[in-house]
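1. Here you go, sequence then predicted model.
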Amino acid sequence: MAEVKPAARPLSPHLQIYRWSWTMAMSIAHRATGVALYCGTLLIALWLVAAASGPGPYETAQAIAGSFLGRLVLFGYTFALLHHMVGGLRHFVWDMGRGFEPQARMNLAKYSVLVSGGLTVLVWAVALTR
């Protein structure tokens, strides 16, 4: 009996073939921050449920949110929110037909990290001084 061999089909390029770039990393980060925002919004909803449930559950939720780990999660949520927003603004620039030149794409990707990180630190600096 003859052996049947599968047809040799061309393979699609994969991550091992592509060279990592800032725009590729920011695309993945934009998706990851979107997922993080869903999780963070669930935590905010739980905090609101605790606030509506009375003083006891609210104090527990506040103690968790005020702990080191809770503040670290809130800091990460703030960064995710601002990074996703800045990434959305980057996409808005592209929707207007601007920023498609190779260097402009790289600059938009690099600056989105710097701007979102700077805004996160600014938000927390203002919040902690009040």
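-> Done, it's in.
2. When you work out contacts or count neighbours from here on, use the C-alpha atoms and nothing else.
-> Fine.
3. Helix or strand for the spatially most central residue of the chain, just tell me which one.
-> Against the mean C-alpha coordinate of the chain, by Cα atoms, centre = their mean, the closest residue is residue 33 at 1.9 Å. Per DSSP states H and E, residue 33 falls inside helix 22-53.
4. this is the comparison structure:
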Amino acid sequence: MSKSPATQARPLSPHLTVYRWPITMTMSILHRVTGAALYFGTLLVAWWLIAAAVSEEYFEFVNGLFGSWFGRLVLFGYTWVLMHHMMGGLRHLVWDTGAGLEKHTASRIAWATIVASAVLTVLIWIAGYMARGM
């Protein structure tokens, strides 16, 4: 007697340790994550602006939090998220024109997005510290 079709062994998909994610898929996921992180960062910017409108003491409190080592780390991360999401948006804008859709080109643009967002973040912080005279 043969096995029924419902009980026959079925092929399994490769495990995640075998499968290598393409950089374009990683960047697509990261673009969504950075978009969600921008909501949190925008709340921080709104908190800072509201504190400036409330009173000088409250503004000094919030400004002191943002000026601490942890606050600067959060602001550095927010800057990177903003730059990365912007570069991802530009990547999608290029794709909307029909350019860069080849597999090799799309991968190179994805890597360029990572590099450009990191470089822009560092340049913004260097410019900020130079403007403050530090």
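-> Done, it's in. Note that the coordinates shown come from a computational prediction; the quantities given were computed from them, not determined experimentally.
5. re earlier: what sits against the residue nearest to the centre of the first structure?
-> If a contact means Cα atoms under 8 Å, 6 or more residues apart in numbering, then residue 33 of the first structure has 80-81, 83-84 as its contacts.
6. so how far is residue 65 of the first structure from it?
-> To residue 65 of the first structure, residue 33 of the first structure is 20 Å away according to Cα to Cα, to the nearest Å.
7. got it, and residue 59 of the first structure?
-> 10 Å.
8. Between the two, point out the one with more neighbours.
-> residue 65 (17 against 13; other Cα atoms under 10 Å).
9. which residue packs closest to the more buried one, ignoring adjacent ones?
-> Counting by Cα to Cα, 6 or more residues apart in numbering, residue 71 is the residue found nearest to residue 65 of the first structure once chain neighbours are left out, at 6.0 Å.
10. I figured that neighbour hits residue 62, correct?
-> No: using Cα atoms under 8 Å, residue 71 of the first structure makes no contact with residue 62, being 10.6 Å away.
11. show me what contacts residue 63 of the second structure?
-> Applying Cα under 8 Å, 6+ apart, we find residue 63 of the second structure in contact with residue 48.
12. Per the alignment, name the residue of the first structure opposite it.
-> Using TM-score structural alignment, the equivalent of residue 63 of the second structure in the first structure is residue 62.
13. I am finished for the moment; much appreciated.
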